[in-house]
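A.B. asks: Predicted structure and sequence below. I'll ask about it afterward.
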Amino acid sequence: MAGSDYSRTLLEVIPDARDGLTRTERIILYVLHETQKELKGRNVPTAMLYGRVLEYVDMSEADLHLYLDRLGVKGDGM
């Protein structure tokens, strides 16, 4: 694994000291917020969120659900 790949991996799994969120958690919350604004406050379907999160982070559907559970976000069960 190249040095920059290793650094990027560490940044994705180590929580930030400011708020305790990992890079991946921050991306999920950002994408969720932006999509809610786009949908004028309506609930965001998990499948839609998953598709948009994949533009930033490579993860499985199961991983997304784990992150959503950890963040306390209620999903639709996809």
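C.D. replies: That came in fine, so what should we check first?

A.B. asks: use CA for all of it now, contacts and neighbours both
C.D. replies: Noted.

A.B. asks: Who are the packing partners of the longest helix along the chain?
C.D. replies: For the chain, the longest helix by residue count, based on DSSP state H, is helix 23-38. The helices and strands touching helix 23-38, judged by 3 or more Cα pairs under 8 Å, 6 or more residues apart in numbering; DSSP states H and E, are helix 3-13, helix 46-53.

A.B. asks: dropping in the other structure now:
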Amino acid sequence: MNNALPDARDGLTRTERLVLYLIHDIQKERNGRNVPTVMLYGRVLEYVDMSEAELHVYLDRLGVRGDGTE
């Protein structure tokens, strides 16, 4: 399975979908609070081998913005 090909249903790649799922999951654990990027990066690495810079590219593409407080 190619992780770079977008799904026909919603246009997300497998990796983009994983990132969004993990953000949602961590937010639930943190009672709705913002997700620190370093925490997200650690979780993403459990599934996909990528650099921190690559994660930021995915976050930018998905429109996920941090407020810099965590």
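C.D. replies: Nice, I can see it. This is a predicted model, so every value here is computed, not measured.

A.B. asks: Once they're superposed, what TM-score comes out?
C.D. replies: Once superposed, chain against chain, the TM-score is 0.92 (TM-score structural alignment, normalised by the length of the second structure); 68 aligned residues with a Cα RMSD of 1.3 Å.

A.B. asks: sorry, back to before: looking at the helices and strands packed on helix 23-38 of the first structure, which is buried most?
C.D. replies: Of all those, helix 46-53 carries the top mean neighbour count, a mean of 16, counting by mean count of other Cα atoms under 10 Å.

A.B. asks: The counterpart of E29 of the second structure in the first structure: neighbour count?
C.D. replies: Aligning on TM-score structural alignment places E29 of the second structure opposite E38 in the first structure. Burial measure for E38 of the first structure: 11 neighbouring residues, criterion other Cα atoms under 10 Å.

A.B. asks: If we ignore the residues flanking it in sequence, what's nearest the spatially most central residue of the second structure?
C.D. replies: Centroid check for the second structure by Cα atoms, centre = their mean gives V19 as the closest residue, at 2.4 Å. The spatially closest residue to V19 of the second structure, leaving aside those adjacent along the chain, is V44, at 6.8 Å (Cα to Cα, 6 or more residues apart in numbering).

A.B. asks: Quick one: map the one you found onto the first structure.
C.D. replies: By TM-score structural alignment, V44 of the second structure lines up with V53.
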